[in-house]
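1. generate a structure from the sequence data that follows.
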Amino acid sequence: MSPLRRTHATCPYCESTDVARLYLGSVHLDSCECSACGARWDEDPATGAFRGRASRASVVVPREGTG
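-> Here you go, the predicted model:
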């Protein structure tokens, strides 16, 4: 699927729709994680535009083993 046709809550890496999203109002981003492939990324909440890939140590996405 081309990036222009990707919809909100669709993984840009595996195209799964099994995606968890967390809106972060202070930075106006959706922080996303794909349950199918484990990818993490940030996107614009209004347009769905890809804004970057979150690292495992990102403060935006919780680290594994915490919670």
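
2. C-alpha from now on. contacts and neighbour counts both.
-> OK.

3. what's the burial count for the closest residue to Cys32 other than its chain neighbours?
-> Spatial nearest neighbour of Cys32, chain neighbours left out: Arg21 (4.5 Å); criterion: CA to CA, 6 or more residues apart in numbering. Neighbours of Arg21 under the rule other CA atoms under 10 Å: 20.

4. one more, please, to line up against the first structure:
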Amino acid sequence: MLSQYMEQIETLGLNLFFAAIFFFIGMAIHDVLKQGNVPKFGRFIVWLVLFLGCAGFIAKGIIQMSWEGSGIG
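-> Below you'll find the predicted structure:
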């Protein structure tokens, strides 16, 4: 039974790994911004860039799932 779902388990594990990496990157950036006394505008720009990176990754996953579901990919 496990061998039937191996590809799905690998995909889920990889997505969880990337989510954990984004979380740890966010925590590291938060720590650097806090210790560096960065102004609010600078913090906003840094978090915006990080959010756009995460949003792009999520959009890629959604597009990939929809294409695979329709038989394109």
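
5. overlay them and tell me the TM-score.
-> Between these two chains, after superposing, the TM-score reads 0.21 (TM-score structural alignment, normalised by the length of structure 1); 29 aligned residues with a CA RMSD of 3.9 Å.

6. the residue nearest to Cys32 of structure 1 and Glu33 touch, don't they?
-> Yes: using CA atoms under 8 Å, Arg21 of structure 1 is in contact with Glu33, at 6.7 Å.

7. in structure 2, which spans are helices?
-> 6-35, 40-70 (DSSP state H).

8. need those in JSON lines with mean neighbour count, can you?
-> Converted to JSON lines, the helices of structure 2 look like this (neighbours: other CA atoms under 10 Å):
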{"stretch": "helix 6-35", "mean neighbour count": "13"}
{"stretch": "helix 40-70", "mean neighbour count": "12"}
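
9. would you mind measuring from the residue nearest the centre of structure 2 to Glu7 of structure 2?
-> Nearest to the mean C-alpha position of structure 2, counting by CA atoms, centre = their mean, stands Cys54 at 4.2 Å. Using CA to CA, to the nearest Å, we find Cys54 of structure 2 at a distance of 23 Å from Glu7 of structure 2.
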